[in-house]
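Student: A predicted structure for the sequence below; I have some questions about it.
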Amino acid sequence: MIVGLIIACEVAFWVLLAAGLAFRYVFRMPRLGLALLLCEPLLEIVLFAVTAIDLRNGAEPDWRHGLAAVYLGFTVGFGHSTLRWADARVAHRFAGGPPPVRPPKYGTARAVHEWRVAGRWTVAALVALGLLQAAAWYVGGDGDIGSLRAWQQRMLFVIGVNVVIAASYTLFPKKRPKGEGGARREQAKMR
């Protein structure tokens, strides 16, 4: 049941996102679009409540409960940036908005971008870790919480990998190729 609910929440997330942006930009009904977008957190509240009820009713904690915690963590860490990403693209396509800003490719700007991404992953993993720990306490010493601990180890691994990636861009910044960008800088100087 939990896996089905996670899938339903993910599908509902994208349906609400598409509907909210469609009403906001295509149908020119920004208030209704905003109302639909503000319904997104309700999905996570429902998933959290159903998972807690399932554990309270005596379900043995397993990978499904861990997956629900990870999904909730991902939503907290990446939900807002996903909404902004989609909003920028739809605004550009349907409302004459500016083209979406692409992540930088080189130097310090790229390192800063990678640290922001690592920060989002860290927030997502820390929320998941907290929810997994809360589930372990909720079940108590009587239940088998090995699967929850396994998910916690995976979340620590996720944090570590993202910190290593961001640190690599800091320590070994990617340099702009010689032919690329130089002409643009010269044009900018002439203006």
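Tutor: Looks like it arrived, so ask away. Residues are numbered from 1 along each chain as shown.

Student: C-alpha from now on. contacts and neighbour counts both.
Tutor: Will do.

Student: Next one: the spatially most central residue of the chain relative to A188, how far apart?
Tutor: Most central residue of the chain, judged by C-alpha distance to the mean C-alpha position with Cα atoms, centre = their mean, is F78 at 2.0 Å. With distances defined as Cα to Cα, to the nearest Å, the gap from F78 to A188 amounts to 35 Å.

Student: can you check A134 too?
Tutor: For A134, the distance to A188 (Cα to Cα) stands at 55 Å.

Student: Would you mind telling me which of those two has the busier surroundings?
Tutor: The residue with more neighbours, out of A134 and A188 and counting by other Cα atoms under 10 Å, is A134; that gives 14 against 9.

Student: What strand or helix carries that one?
Tutor: Using DSSP states H and E, A134 falls within helix 107-139.

Student: Could you do T51 as well?
Tutor: helix 40-56.

Student: Also compute the angle for that helix relative to helix 107-139, please.
Tutor: 40 degrees (axes from the mean of the first three to the mean of the last three Cα atoms, to 10 degrees).

Student: Which stretches in the protein count as helices?
Tutor: Assigned by DSSP state H, the chain shows helices spanning 2-21, 30-38, 40-56, 63-94, 107-139, 146-171, 182-190.

Student: Comparison target, given below:
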Amino acid sequence: MNAVAWMIVICEAAFWAAVISGLAARYLFRRQKLGMFFFALIPLLDAVLFFAAGIDLYQGATATMAHAIAAIYIAVSVVFGKSMIQWADERFRYYVLKDGSKPVKRYGLDYAKHYAKGWGKHVLSFAIGGILLAGTVFLIQAPSRTGTLSQLLKGWSVVLCIDFLIMASFFVMPKKKGSRDI
């Protein structure tokens, strides 16, 4: 595993450590500012990953799938980060603190609309990640070294289309109560 792949693993672990630390500071220790400090570290982790991957490529490395996944990681973190923290916050309050209301399970048209919003975020993540990937290909100016980045963008396009079909299916065949989540 190369250095960028390890950076992805470290940043993902640090992301969840920051989320859990932020929630613990906020709710267990009643330290709101400390909790916000931990949450503020999350964009810093994205920047570290972005620069690590960029410097590696700038110094002559051939792009690997890890470099491409770094762009996806950053895009998904930017777009979904706040909702992931809200998701964790809601569950932390309910399951750990035994406070707050039970997390909502969605069904029918409500689920379809919620999934459609998630698909919209997926499109935004795709746009941001695509800009990062295409920008890297443009800056490096060496197609022999950046082919993996272009390949991943094509694959991600297919995933985005499949996700659209899944989203549309929930409007045609709404999720029924008691069915499993995807």
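Tutor: All right, it came through fine. Since we're looking at a predicted model, the values are computed, not measured.

Student: what angle separates the helix holding A134 of the first structure from helix 146-171?
Tutor: Using the same axes, to 10 degrees, the direction of helix 107-139 of the first structure lies 170 degrees away from that of helix 146-171.

Student: what about helix 107-139 of the first structure, distance to the chain center?
Tutor: Mean-position distance between helix 107-139 of the first structure and its chain equals 9 Å (Cα atoms, centre = their mean, to the nearest Å).

Student: again, but for stretch 147-160 of the first structure
Tutor: Put simply, stretch 147-160 of the first structure sits 17 Å off its chain's centre (Cα atoms, centre = their mean).

Student: what's the answer for stretch 98-118 of the second structure, then?
Tutor: A distance of 19 Å separates the centroid of the chain from that of stretch 98-118 of the second structure, by Cα atoms, centre = their mean.

Student: Give me the distance between the two termini of that stretch.
Tutor: 28 Å.

Student: Which residue in the second structure aligns with T51 of the first structure?
Tutor: Taking TM-score structural alignment as the alignment basis, one finds that T51 of the first structure is matched in the second structure by A53.

Student: And for its match, the neighbour number?
Tutor: A53 of the second structure has 26 neighbouring residues, counting by other Cα under 10 Å.

Student: List the contacts of it.
Tutor: Contacts of A53 of the second structure were listed using Cα atoms under 8 Å, 6 or more residues apart in numbering, and they are V4, H67, A70.

Student: Same question for I128 of the second structure.
Tutor: Counting by Cα under 8 Å, 6+ apart, I128 of the second structure touches A75.

Student: Apply 10 Å and report the result again.
Tutor: Taking Cα atoms under 10 Å, 6 or more residues apart in numbering as the criterion, I128 of the second structure is in contact with A71, I72, I74, A75, V76, V78, V79, H122, A134.

Student: Repeat that for L49 of the second structure.
Tutor: 4-5, 7-8, 10-12, 43, 55, 67, 70-71, 73-74.

Student: between these, which is nearest R93 of the second structure?
Tutor: E12 (22.4 Å; Cα to Cα).

Student: Residue in the first structure paired with that closest one?
Tutor: Under the alignment (TM-score structural alignment), E12 of the second structure pairs with E10 in the first structure.

Student: Could you check how many residues crowd around its match?
Tutor: Here the number of neighbours of E10 of the first structure (other Cα under 10 Å) works out to 16.

Student: Hmm, it is touching A68, no?
Tutor: No: taking Cα atoms under 10 Å as the contact criterion, E10 of the first structure and A68 are not neighbours in contact, 11.1 Å apart.
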